[in-house]
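Asks: here is my input; please provide its structure:
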Amino acid sequence: MKKYIIMSYVLTTLMVLCSSCDDFLNQEPISNGSVTGFYKTQADIEQGVAGAYNSLQSYKQYGANFIFFMEVRSDNTYTESITTSGGIYGDFDLFRTTSTNSILDLTWAGCYEGIQRCNIVLGNIDNVVMDETLRKQYKGEMLFIRALTYFNLVRIWGDVPLVIKEVKDPFEAFAFTRTPSTEVYQQIVTDLNDAAGLLSDKVEKARTGAITVGAANALLGKVYLTLKDYQKAENVLKKVIDSKVYNLLDNYGDVFNVLNKNSIESIFEIQYNKDVTDQGSRFANIFAPKGSTEVTGGVGTSLGDNTPTEDLYGKYEDGDLRKDISIGRISDGRLYCKKFVVAPVLPNQSDANFIVLRYADVLLMYVEALNENNYKTDGDAFLYLNKIRERAGLKAYTSEELPNQEMFRGAVWNERRFELAFENHRWFDLLRTGKAVEIMNASTDGEFTVESYQLIYPIPQSQIDAAPDKMMQNDRY
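Replies: This is a model prediction of the structure:
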């Protein structure tokens, strides 16, 4: 019997509603229910909005899977056991991921489930009697989540189906083909510009962690940087800086302290709550060295994924305060990713959020755009780059050390690696800078060779099988 799973719309329409719980952004999706006739009140819309946030929180996206796509794939980390679960995780590390890898399928489905949830809210919100300020805010949040999700999809798979309206009939899904990435990026830019015009600078305390205009502009700056539109990137990132809403914390370690969630440096982070069943984060159990108990206190299984490479560990400058905050070492000598790790109260139930966008990233993107537009020996590019370095306990760069655009460019790219390690930026930074093949081949010690076609992943085979006349596979997969 043929499985109707393309883009997972059957499941999505059944899972879009959310049950109530204490934290607006920590609500769980109802597994059964009909969308038809549901969206009648402001409370209904709020549950739908919470469902869209929940899609980002899921293990299919930021809760687990993205780590393999965005960090384990890079020279930053690896998975300790390449044979776990039949090698589905190790294959990301060794560049041998095939179209039948179940992680590809789950992540694809998870992303499109989230997009469907956004589309449902956007398609119904204007028909509901509700507070107008909240209506604008919720619209902006849904546009941001849809844009963020497509930004991840297009960087992972290249051309992907672009769906910006609710799919009400599962069979509609079979009409969709892969949209050229240029068009997907156009929609991402449109969504983020629209979102920026709708969102507030700040949200009330009851909705801590909700998306703001700063998040929309920060993400838009990252999109423009990816597209190498450096002037637009510079302009929109300057808006974030000039807003004065955000700042660097004095202590790098405070950025990741669970007592400091959603700090003045945080622009957007995925919310987790150890006190709500199934709403805690998995990072401690995923990152702790395989079979160890020191990091988790013996609670749950330690998997040894996202393990920092010795190459990364050895390349921090002497005195860099970020090294011991980012990377831990247990008593048997094994390294582990220390960021986002708080001992769980139950297996896979910890209190650590995951930071998607923060002010340090904005500053580094801004100085990169400034340099690409016009290298200057004195100016904001040096000023902001050195703010990052000085917080890390390192000496400031001078124009004598970085006397031209090329050397400054290399310094910024290098700084991003250490400042943002394990925050799901490294693989995409390698792609964006055109360094992925060169750097990865230098990091493999000749064990395998990375080729350019592997810079994007294979389309899940389930999607090809469901509509072989519509869904074409990426080259050489």
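Asks: all contacts plus neighbour counts: C-alpha atoms, from now on.
Replies: Will do.
Asks: okay, helices next: where are they in the stretch 51-200 of the chain?
Replies: 65-67, 90-93, 102-124, 132-157, 181-198 (DSSP state H, counting those that start in this stretch).
Asks: look up the closest residue to Lys323, ignoring the ones flanking it.
Replies: In space, and not counting its chain neighbours, Lys323 is closest to Tyr316: 6.6 Å by C-alpha to C-alpha, 6 or more residues apart in numbering.
Asks: test my guess that that neighbour contacts Glu419.
Replies: No - using C-alpha atoms under 8 Å, Tyr316 makes no contact with Glu419, being 10.2 Å away.
Asks: more neighbours: the two, which one.
Replies: Glu419 (20 against 17; other C-alpha atoms under 10 Å).
Asks: I'd guessed that one sits against Leu321; true?
Replies: No - assessed by C-alpha under 8 Å, Glu419 is found out of contact with Leu321, at 10.1 Å.
Asks: how about the strands of this protein, start to end?
Replies: Secondary structure of the chain by DSSP state E: the strands cover 77-78, 266-270, 307-308, 327-329, 335-337, 354-358.
Asks: next up, for comparison:
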Amino acid sequence: MKNKIFICCYILCAIITSCKKDVLNKTPLDSYTDQSVWSDLSLAEAFANNLSNVLPNAEHNWDNTTNRTWALSSATDEAFNKFDDYNASVMNSGSLTPDNLGVFDIWAPTYKTIQNCNIFLSKIDNVPGDQARRNGLKGEVTYLRAYAYFKLTRDYGGVPLITKPFDLNSDFKAARNSYDECSGFIASELDKAAALLPVQQGSTSYGRATKGAALALKSTLLLYAASPQWNPTNDMGKWQKASDAAKAVIDLNAFQLFNGNYADLFTTKNSELIMVRETNKQYMWSAFQGVEVFLSPSGFHGWASFAPSQNLVDAFGTADGKDVTDPTSGYNPQHPYVNRDPRFYQDIVFDGRPYGQPAFCQDRYGVGSTNVAEFYEGGLDSPQGWDKWNNSVTRYTFRKYCDTTYNFNSETQTNKFWIVSRLSEIYLNYAEAQFYLGNNATAIQYLNLIRQRAGVKNLLSSALSGAALENKIRNERQVELCLEGHRYYDVRRWKIADVTENKPLMGVVITKNGNGSKTYNYTQVQTRAFKPQHYLLPIPTSEINRTKLVQNTGY
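Replies: Below you'll find the predicted structure:
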């Protein structure tokens, strides 16, 4: 019998600005009544627009519990966050409890969004106006509610499925559903959303949900459901569903791998992007919220806030596609940045790499340096250099997601987006599902499409199979999708976090010798610990006390 719980009722969010000026002239924004909102399609649309806050964005909003985009990287072996934003240290130290989740917990704000989605979906059919416009909004909110449940299930496992809005007279009684029940519900909701939405939105509606977005989220959802964490018996039926879902996105023929400059994939609108969450610089209070400020090296007056680990750097292979651990790769740890996977040069700022435009860092030139990163001891980007409190502890920073076409030290960031879904991820989803279904050739085909686009010289051998191919699939996700929020969940769904997260987080100390050569010493930056219960987050104690909900195992 299911355990009974009580779900708190979250009151209706404030309605954001409508674009219908004659309505706005009638009454102040903070005085809209429930009746007026559901009598005007423009106000209903404003309500729907506000629900998109459940999606991640590219801003660095300190302690914003709904937006852990960057923090997810520092809560895994991918990166280090020296300022401990979002309380990731409790994740990394193995000290996680139901009482110290802090802002890493998303339970309450996500259910608040679900409540408001339920309100919208219960009202929209009766709002007067154009039927096609109503259907589009209904499809978008159905997608957003499904995304909210996807967020909850990947963090907590099975959660209560609430599909009707509570009011103050509700008894709030509900049951915790199983993970499989939640996954099935989310998949069916995404099918409903897909049926109501266009394959792609017009250029003026960039970043709004589409059929492609709904089917892409379904692909990721079903991949998780088929993975060892939720499929311990390796049910082939689940892998087939994951494969079919990924293929459905591919078969839309609406998206193509981006073949321009790889770094531009993450800063410009392009053919690969399926779903993004946009950030408008108009609403940024200063350049300090900009991606470039909190990712760039300290000698460029950035914060190096989320810095790549040596663990991640070592995941990038050589230019000919071999792992750096392969004795035939030619990799030399004393010449570590030579002949690497082309994505390494696009994603990572390392010692000796040019960064940014010279015109934007003339102060470096003024002291006899250049726009080449100096992470070696005594360099401008080192602990002894400029902005010492912001130096990268690992001696790397991320280039990925950074737009170097403007001066981020004096201008508020350009309009940015966070990638929710892109075609490369779908190819990786499909390759993984096909591998577990025994179709190695298809898996290798889609891996090679990604590697070929990246400029890796040699394709994977058609003879690759078994654990070797499985490791390539996992490594390809680690490299291709770094800093996109996937690694945290990948190592959990694969049930390998007890290995990857129990290793020290590594960096490098670089010494410049008198003859101009450099010596590289690989050092531990942080001790990491992971316990079996950490495959899921604990439900916060405050919620347990209020609802008598049974806690996740081990807490």
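Asks: distance-wise, check the residue nearest to Lys323 of structure 1 relative to Asn257 of structure 1.
Replies: When distance is defined by C-alpha to C-alpha, to the nearest Å, Tyr316 of structure 1 is 21 Å away from Asn257 of structure 1.
Asks: same check on Asp250 of structure 1?
Replies: Remark: distance between Asp250 of structure 1 and Asn257 of structure 1 (C-alpha to C-alpha) = 13 Å.
Asks: which of those two has more residues huddled nearby?
Replies: Taking other C-alpha under 10 Å, Asp250 of structure 1 and Asn257 do not tie; Asn257 has more neighbours (16 against 12).
Asks: ok, that one - contacts?
Replies: Counting by C-alpha atoms under 8 Å, 6 or more residues apart in numbering, Asn257 of structure 1 makes contact with nothing.
Asks: out of the strands of structure 1, deepest packed?
Replies: Most buried of those, by mean neighbour count (mean count of other C-alpha atoms under 10 Å): strand 307-308, with a mean of 28.
Asks: setting aside sequence neighbours, what's the nearest residue to the one residue sitting closest to the centre of structure 1?
Replies: Most central residue of structure 1, judged by C-alpha distance to the mean C-alpha position with C-alpha atoms, centre = their mean, is Val356 at 5.3 Å. Spatial nearest neighbour of Val356 of structure 1, chain neighbours left out: Glu269 (5.1 Å); criterion: C-alpha to C-alpha, 6+ apart.
Asks: same deal with Leu196 of structure 2?
Replies: Using C-alpha to C-alpha, 6+ apart, the closest residue to Leu196 of structure 2 is Gly139 (5.1 Å).
Asks: aligned counterpart of the residue nearest to the centre of structure 1 in structure 2, please.
Replies: In structure 2, the residue paired with Val356 of structure 1 is Val420, using TM-score structural alignment.
Asks: so how far is Leu41 of structure 2 from its match?
Replies: From Val420 of structure 2 to Leu41 of structure 2 the distance is 27 Å (C-alpha to C-alpha).
Asks: the equivalent of Asp347 of structure 2 over in structure 1: what's it in contact with?
Replies: The equivalent of Asp347 of structure 2 in structure 1 is Ser326 (alignment by TM-score structural alignment). With contact taken as C-alpha under 8 Å, 6+ apart, Ser326 of structure 1 is in contact with 337-339, 421.
Asks: same check on Lys173 of structure 2?
Replies: Contact partners of Lys173 of structure 2, counting by C-alpha under 8 Å, 6+ apart, are 4-7.
Asks: can you flag the buried ones in those?
Replies: Neighbour-count burial (16 or more other C-alpha atoms under 10 Å) applied to the contacts of Lys173 of structure 2 gives 5-7.
Asks: pick the one among these closest to Gln551 of structure 2.
Replies: Ile5 (11.4 Å; C-alpha to C-alpha).
Asks: the closest one touches Thr547, doesn't it?
Replies: Yes - contact criterion C-alpha under 8 Å: Ile5 of structure 2 and Thr547 qualify, at 5.0 Å.
Asks: tally of neighbours for Leu96 of structure 2?
Replies: Leu96 of structure 2, neighbours per other C-alpha under 10 Å, totals 21.
Asks: distance of the residue nearest to it when sequence neighbours are not counted relative to Ser74 of structure 2?
Replies: Once flanking residues are discounted, Leu96 of structure 2 sits nearest to Val90: 5.1 Å by C-alpha to C-alpha, 6+ apart. Using C-alpha to C-alpha, one obtains 11 Å as the distance from Val90 of structure 2 to Ser74 of structure 2.
Asks: quick one, which of the two is more surrounded?
Replies: Here Val90 of structure 2 and Ser74 are compared on neighbour count by other C-alpha under 10 Å; more neighbours surround Ser74, at 29 against 19.
Asks: excluding its backbone neighbours, what's nearest the aligned residue in structure 1 for the more buried one?
Replies: Correspondence of Ser74 of structure 2 to structure 1, assessed by TM-score structural alignment: Val72. Distances taken as C-alpha to C-alpha, 6+ apart place Tyr78 nearest to Val72 of structure 1, at 4.9 Å, with adjacent residues excluded.
Asks: quick one, what contacts the one you found?
Replies: Taking C-alpha under 8 Å, 6+ apart, we find Tyr78 of structure 1 in contact with 71-72, 90, 93, 305-309.
Asks: distance to Gln405 of structure 1 added to those residues, as JSON lines?
Replies: Below are the contacts of Tyr78 of structure 1 laid out as JSON lines (distance: C-alpha to C-alpha, whole Å):
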{"residue": "Glu71", "distance to Gln405 of structure 1": "28"}
{"residue": "Val72", "distance to Gln405 of structure 1": "30"}
{"residue": "Gly90", "distance to Gln405 of structure 1": "38"}
{"residue": "Asp93", "distance to Gln405 of structure 1": "33"}
{"residue": "Asp305", "distance to Gln405 of structure 1": "37"}
{"residue": "Asn306", "distance to Gln405 of structure 1": "33"}
{"residue": "Thr307", "distance to Gln405 of structure 1": "33"}
{"residue": "Pro308", "distance to Gln405 of structure 1": "30"}
{"residue": "Thr309", "distance to Gln405 of structure 1": "29"}
